[in-house]
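Asks: with the sequence up front, the predicted model follows.
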Amino acid sequence: MDDLLERLRADLPAEALITDPDVMASYARDMAGFCEAGVPAAVVLPRTVEQVQRVMRTATALRVPVVPQGARTGLSGAANASDGCVVLSLIRMDRILEISAVDRIAVVEPGVINADLARAVGEHGLTYPPDPSSWETCTIGGNIGTASGGLCCVKYGVTAEYVLGLDVVLADGRLLTTGRRTAKGVAGYDLTRLFVGSEGSLGIVVKAVLALRPKPPARLVLGAEFPSAASACEAICSIMERGHTPSLLELMDRTTVRAVNAMTGMGLPETTEALLLAAFDTADPAADLAAVGELCRAAGATEVVPADTAAESELLLQARRTALPALERLKPATMIDDVCVPRSRLGEMIEGTAAIAAKHGLTIGVCAHAGDGNTHPVVCFDHHDPDESRRARESFDEIMALGLELGGTITGEHGVGLLKKEWLARELGPVGVELQRGVKRTFDPLGILNPGKLF
């Protein structure tokens, strides 16, 4: 330990190194529940690529684990410290290095906040579409590490589709450049995609080349109330089957709607069993909303209310963005699942989750990126109650098992981390796990990068 700290002090400016135990404790974990966190030996907040390289060279020489972190808004425990590790927080590497309207790219450091990038490129008439619910606080590096999604994925896709190239510091301190700045490029294996979603287990992202799109027109949102989750899911299937391309298609169940009202006083309809939000950013969004409204009514919607202005639309979207914080207020602890199923099985997923909640006597609210089939069941429980904690964990696992049974995946956008590592093996199978571990050994032969995560 003394050797580690001595080397770090010699290699880094004083403000980059934290060794105070109380301060380090604040860097020990992300926002996931039921995930253990260790005690780091040091926290490093680099500002340059060279400082990251120095940390990794020291870590390799001393065989010390390194845990990369962004803003710690993750929900899988992927950023949790391990005992004796160096926590490498990249939040101070927060520069937007370039925005090119001609090439439609942005070049950024990993600590750039998602919303800050969106606002910056917006001044150039462009947009960076991936927008996780935590977009005002989460970082681009963290988004890349977990391959995050967001509300607009149904039309615009996820983070992986916007990462063109990366600069990555490897476990031994070497700097690797992957990908391209061009619109097209197929030279060699796609190492860029390999790093996206790797949760810091293969290398440290220190720069990213991101694809941008022209800024779309202001979107309008429709809210539709349904007497059941099944009828809401029928409407979702009809919308997609008829060829509509909403920029957002989100679902909140009754539990979530009530939680949002309790937190915000928005006055959402608490009698509804499911509230569907659909948005269009097309040339004529009112016409698209009218067509979707008819499909909602045909599926059994009891009320369909299209917003007339961008301000009304933003209010509805704020209700959806508030869903997870609102559910977290219901009980002292929550476990947020992230199961994605084929759209055609979404109704079964939601009904099955309700049955699991009833079986275990728990409150489980569901909000969903419905256009993607990506559900977020939120298990609310009292972590001071051992029996309730046990039931919460069992329900969480049963929800993941249900997702796999329906042809889905255990995570659509939150990642694996510590929370779902046992389930990753079930989804991938033994051959898949063997090959992925082989990839890990190639990039990190000493196993010092974010050990204990994923596998």
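Replies: Sure, I can see it.
Asks: rest of the way, CA atoms for contacts and neighbours
Replies: Fine.
Asks: got a list of what residue 113 touches?
Replies: 94, 135-140 (Cα atoms under 8 Å, 6 or more residues apart in numbering).
Asks: residue 136: what secondary structure?
Replies: Three-state assignment for residue 136 (DSSP: H, G, I helix; E, B strand; the rest coil): coil.
Asks: this is the other structure I want to compare:
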Amino acid sequence: MTDVLALLQSELGDIVDTTSGALEAARADRSGHRSAGCPLAVVHARTVDEVQRTMRIASQTETPVVTRGAGTGLAGGANAGPGEIALSTAAMTGILEVRPDDLIAVVEPGILNADLNAHLAQHDLWWAPDPASREISTVGGNIATGAGGLLCAKYGVVRDAVLGVDLVLADGRMLRLGHRTVKGVTGLDLTSLAIGSEGRLGVIVGATLKLRRRPAGVVCTLAASFPTVSAAAAGAAAVTAAGVQPSVMELMDATALAAVHDLLGMPLPAARSAQLTIQTDGSAAREEAAAIAHVLEASGGTVAVTDDPDAGEELLRVRRSMHPAMAALGTTLIEDVAVPRSAMAAMFDEIERIEQQHGVSIPTVAHAGDGNLHPNFIFDGEDVPDHVWAAADDLFRTAVRLGGTLTGEHGIGILKSRWLAEELGADQWQLQRDIVRVFDPQGILNPGKVFDA
């Protein structure tokens, strides 16, 4: 290991960081999970060439590499451990090109989601993926995990907004995947394969992004209270069935809603209730908001509507404050499952069953527009207790049984790898492992994550 470190320092100089603070930070992400120990070094790459040189040294010495962006992941996928190189692309923040005529941007992976959109606003453009972590998460991390967000019900997830990816392979070669055109079906779609690959296929060093023009017109925001969370979920499903397309449709159960109100110093809801927060945009925003309000009232909701931008942002701030509110309740295992939208009410009923059966509190929010739920398991102490893992196991299997999946946007990482083969089936699980080996024959890219439970 000393030889590897000497090679890195000789080749890359002062971007090789062995300070205790940097090594300790590289052990963890926002999931609360930490690796067994510190990595060998953190390489703060600034250029594609520095990434390639790092990977050549890693390949020559068969040293594992874990790629990191901002470290905001929630599945332990970017946690680096003993004997590994943590390769950070957070300093690669360039916006290399913006083409309003082609509706594309070419960026480096370390640019923050919010910073990119602040720059694009000058051109009246935006990149639609809108994770709750947009202020602190990188575009490269969004792509590596296949992130989603609040706006994905109408505008899609990261996979829908990436045309191409520049990928450095384990041996240092670089592939330029994808295209700059609206259409492109030449060969296999390796860009889609790279999106959501969680660092197992290569290091993302650049991306060609599909942009949108900012919608014209007002934004209307609705807040709808329901007596139960399953009633709120049924109301959300009724909105989808009615054929109206909101840009945002977020659901918070009563425990989550009360925790956020307490954190923000806001008056608690008059009665213990679940809440849907919905936005419409574009030229028909007011008409769509009125139609949605009618559907929600018919579903038993109490609805308020505003087209005031500040009031709308305040309602969304409640939803975006979920993570710190959960942290205030105790140690949190933040999970991520998705079910068909028609099964959301049943899934919330199952979460209540799991709470009672396993004796654990699970405040839950959901991207109700696409059936993506974020159950939060609250407990005391640093390590996840066995009864919490048992509850999580029950929840994961229930989501799959209802026609859903283990993860809608956070990824598998290390925390969910033990359940992956069960969802995929043995043949597909093995085929995906074989594909990883084609890209990385030595198995040095993010070992122990996703497939290696």
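Replies: Nice, thanks for sending it over. Quick caveat, the model's predicted, so the values are computed rather than measured.
Asks: what's the TM-score here?
Replies: The TM-score (TM-score structural alignment, normalised by the length of the second structure) is 0.97; 450 aligned residues with a Cα RMSD of 1.3 Å.
Asks: which residues of the stretch 201-350 of the second structure fall in helices?
Replies: 229-241, 254-264, 285-298, 309-320, 322-329, 344-358 (DSSP state H, counting those that start in this stretch).
Asks: deepest of those helices, which one?
Replies: helix 229-241 (a mean of 23; mean count of other Cα atoms under 10 Å).
Asks: and the angle from it to helix 285-298?
Replies: Following axes from the mean of the first three to the mean of the last three Cα atoms, to 10 degrees, one obtains 140 degrees for the angle between helix 229-241 of the second structure and helix 285-298.
Asks: give me the mean distance between helix 229-241 of the second structure and the first structure.
Replies: Following the fit onto the first structure, the mean deviation recorded for helix 229-241 of the second structure is 1.5 Å by mean Cα distance after the TM-score superposition for the first structure.
Asks: how about the contacts of residue 113 of the first structure, which pair is most distant?
Replies: Maximum pairwise distance among those (Cα to Cα): 14.7 Å, between 94 and 135.
Asks: pull out the buried members of the contacts of residue 113 of the first structure.
Replies: Among the contacts of residue 113 of the first structure, those scoring as buried are 94, 135, 137-140 (criterion: 16 or more other Cα atoms under 10 Å).
Asks: what's the closest of these to residue 255 of the first structure?
Replies: The closest of those to residue 255 of the first structure turns out to be residue 135 (Cα to Cα; 23.8 Å).
Asks: show me what that closest one lines up with in the second structure.
Replies: Counting by TM-score structural alignment, residue 135 of the first structure lines up with residue 134 in the second structure.
Asks: so that match sits right up against residue 114, yeah?
Replies: Yes: counting by Cα atoms under 8 Å, residue 134 of the second structure touches residue 114, with 5.4 Å between them.
Asks: strands of the stretch 151-300 of the first structure, residue ranges please.
Replies: Along the stretch 151-300 of the first structure, the segments classed as strands by DSSP state E, counting those that start in this stretch run 163-169, 175-179, 204-211, 213-214, 220-226, 248-253, 274-280.
Asks: which among the ones you listed is found nearest to residue 264 of the first structure?
Replies: strand 248-253 (15.2 Å).
Asks: count the residues that sit near whatever residue of the second structure lines up with residue 116 of the first structure.
Replies: Aligned by TM-score structural alignment, residue 116 of the first structure pairs with residue 115 of the second structure. The number of residues packed near residue 115 of the second structure is 18, by other Cα atoms under 10 Å.
Asks: doesn't residue 115 of the second structure lie inside a helix?
Replies: Yes: judged by three-state DSSP, residue 115 of the second structure forms part of a helix.
Asks: check contacts around it.
Replies: residue 135.
Asks: mind checking what secondary structure the most centrally placed residue in the second structure has?
Replies: By Cα atoms, centre = their mean, the second structure has its centre lying nearest to residue 147, at 3.6 Å. Here residue 147 of the second structure is coil, with the state taken from three-state DSSP.
Asks: measure it to residue 433 of the second structure for me?
Replies: 22 Å (Cα to Cα, to the nearest Å).
Asks: check the mean deviation of the top helix by length along the first structure from the second structure.
Replies: Counting residues, the longest helix found in the first structure (DSSP state H) is helix 421-443. Compared with the second structure after the fit, helix 421-443 of the first structure shows a mean deviation of 0.6 Å (mean Cα distance after the TM-score superposition for the first structure).
Asks: wait, what's in contact with the residue nearest to the residue nearest to the centre of the second structure when sequence neighbours are not counted?
Replies: Using Cα to Cα, 6 or more residues apart in numbering and skipping the chain neighbours, the partner closest in space to residue 147 of the second structure is residue 409 (4.6 Å). Counting by Cα under 8 Å, 6+ apart, residue 409 of the second structure touches 145-148, 336.
Asks: do the same with residue 221 of the second structure
Replies: With contact set as Cα under 8 Å, 6+ apart, residue 221 of the second structure has these partners: 277-280, 289, 305-307, 312, 315.
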